[in-house]
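Student: Structure of the sequence below:
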Amino acid sequence: MSALIPRPVRELAPGAVHVPGWLTLDQQRDLVAACRAWATGPVPIRHTRLPGGGVMSVRTVCVGWHWQPYRYTRVAGDVNGQRVAEFPEWMVRLGRRALLAAYGDAAAAAEYTPDTALVNFYDGQARLGMHQDKDERSSAPVVSLSIGDTCVFRVGNTETRTKPYTDIELVSGDLFVFGGPSRYIYHGVPRVLGGTADPACGLSAGRLNITMRVTGLTDEDARR
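Tutor: Modelled structure (predicted):
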């Protein structure tokens, strides 16, 4: 059997960095176990309903803050009225290590303090249209982790949902960080490549995407 060819770290645009194979298989399995626990509650995983009546094909569970289009709350009023699971300290440390791996800036990594994660599960038919992550008050980078089936990830520009964009494949264990000039890039997932997951990652089918963000919100905001 031929050895796998290492995939290089790649900066697709200033601040948009792909780090292939960043998570070990043990780390992937641990994250899958954590996501499965969150998926059962206190606010369970669900298909998010959009204001226009449409329903997202991905299923989402939130940690730290609950996201619903297009705001964050502590309590999931659109699901079951419960407060979402707390954002664990180990995820803060994971986010800081991810930022260091992508940017090589120890000072910026030490200051990075994510307080929410959106966990999206894609089955073989799920897609995610081009969009910006702009519901946060903070412009701190977004840390994105992929586990399970490979997907086609579309990296666009900050002005429009259309071209120019670049399609790359995100494989189980890959890290993608976008911040700085690329913090508000349009991005999406036009396709998931079913059957590409290594069962050793803890997920036999489908794709998990964990995105850590800094909301910039406070407990006072949560009481409003």
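Student: use CA for all of it now, contacts and neighbours both
Tutor: Will do.
Student: what ranges do the strands span in the chain?
Tutor: According to DSSP state E, the chain carries its strands in the segments 10-13, 16-19, 46-49, 55-63, 66-68, 71-73, 116-122, 128-131, 142-148, 150-155, 166-170, 175-178, 187-193, 207-213.
Student: out of these, nearest to residue 28?
Tutor: Among these, strand 142-148 comes nearest to residue 28, with 6.5 Å by Cα to Cα.
Student: Which residues does the closest one contact?
Tutor: Contact partners of strand 142-148, identified using Cα atoms under 8 Å, 6 or more residues apart in numbering, comprise 28, 32, 95, 98-99, 170-179, 183, 196-199, 201-214.
Student: Check stretch 90-100 too.
Tutor: Under the contact criterion Cα under 8 Å, 6+ apart, stretch 90-100 has outside partners 105-106, 108-115, 143, 175, 177, 212.
Student: Second input sequence below; structure requested for side-by-side comparison:
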Amino acid sequence: MTQNLFEEEPLPYVAPELMAPGAVLLRGFAGAVDAALLEAVAQVIAAAPLRHLVTPGGYTMTVAMSNCGALGWTSSRSGYRYTSTDPLSGQPWPPMPGCFADLALRAAAEAGFNDFRPDACLINRYEPGARLSLHQDRDESDLSAPIVSVSLGLPAVFLFGGTRRTDRPTRYQLVHGDVAVWGGPSRLAYHGVAPLAEGEHPRLGRQRINLTFRCAA
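Tutor: Model (predicted):
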């Protein structure tokens, strides 16, 4: 079903919504700074263009991605890894914009994780039909730090499960400006994104942008 969102405005932030121990939704938390975030996204992908990575199993991801910060996450037939340079250009990843780092720090603190200092931000672009299968974020050296995930553009169904692949995930509707944070006992929770539905966002058109902040080193 096509979603007509031309009248959409970011929801006002109210209070954390508990998903699991150590995991919360901060609905509308990024709404007040969305214009700055989107401008920064455009600058990053101009320097490090979005690309569809190939997994070690040979699958081409439907989500297009880039990175900024000291480290960037990448994938190929040889495995998943963090690198200090963009494999396409051989140049360092673009620096993390100040508005990115500030939002990530504030969101982590709001969720109960103080002094979060991410060194990697994954920028994922979803177009209708794109999805992300259930997985754990476990390529980072510091698993004591949380994951901070920001949603911009079209709404998405976020799947958040337990620490076992067989745990049935709960479905959460994420809209423009929502932020999810998980760490502590939920740090290795399986999570993913259901296929993105057709729609039109007033600022981003037929796409969703996700910013995922991590402490990788």
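Student: what's the TM-score here?
Tutor: Overall, the chain-to-chain superposition scores 0.86 on the TM-score scale (TM-score structural alignment, normalised by the length of the second structure); 201 aligned residues with a Cα RMSD of 2.0 Å.
Student: quick revisit: among the contacts of stretch 90-100 of the first structure, which are in helices?
Tutor: Using DSSP state H, the members of the contacts of stretch 90-100 of the first structure that fall within helices are 106, 108-111.
Student: Leaving out sequence neighbours, find the closest residue to residue 139 of the first structure.
Tutor: Residue nearest to residue 139 of the first structure in three dimensions, not counting chain neighbours: residue 183, with 6.9 Å by Cα to Cα, 6 or more residues apart in numbering.
Student: coming back round to it: include mean neighbour count and distance to residue 80 of the first structure when you put the strands of the first structure into CSV, please.
Tutor: Below are those laid out as CSV (neighbours: other Cα atoms under 10 Å; distance: least, Cα to Cα, whole Å):
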stretch, mean neighbour count, distance to residue 80 of the first structure
strand 10-13, 16, 40
strand 16-19, 22, 36
strand 46-49, 17, 11
strand 55-63, 21, 13
strand 66-68, 22, 12
strand 71-73, 17, 13
strand 116-122, 23, 17
strand 128-131, 16, 24
strand 142-148, 26, 27
strand 150-155, 22, 31
strand 166-170, 17, 33
strand 175-178, 25, 32
strand 187-193, 19, 28
strand 207-213, 24, 22
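Student: Residue 188 of the first structure -> the second structure?
Tutor: Superposed on the second structure with TM-score structural alignment, residue 188 of the first structure falls opposite residue 192.
Student: these two touch, right, residue 160 of the first structure and residue 186?
Tutor: Yes: assessed by Cα atoms under 8 Å, residue 160 of the first structure is found in contact with residue 186 at 7.0 Å.
Student: With neighbour numbers in mind, choose between the two.
Tutor: residue 186 (21 against 14; other Cα atoms under 10 Å).
Student: Verify the stated contact: the more buried one with residue 158.
Tutor: Yes: with contact defined as Cα under 8 Å, residue 186 of the first structure reaches residue 158; the gap is 5.9 Å.
Student: Against residue 13 of the first structure, how distant is residue 73 of the first structure?
Tutor: Using Cα to Cα, to the nearest Å, residue 73 of the first structure is found at 32 Å from residue 13 of the first structure.
Student: same question, residue 210 of the first structure
Tutor: 21 Å.
Student: Over to residue 63 of the first structure?
Tutor: 29 Å.
Student: Just give the number of residues close to the residue lying closest to residue 43 of the first structure once chain neighbours are set aside.
Tutor: If you skip the residues right next to it in sequence, residue 43 of the first structure has residue 84 as its closest partner in space, 5.6 Å away by Cα to Cα, 6+ apart. Neighbour count for residue 84 of the first structure, taken as other Cα under 10 Å: 22.
Student: what does residue 84 of the first structure align to in the second structure?
Tutor: With the correspondence set by TM-score structural alignment, residue 84 of the first structure lines up against residue 93 in the second structure.
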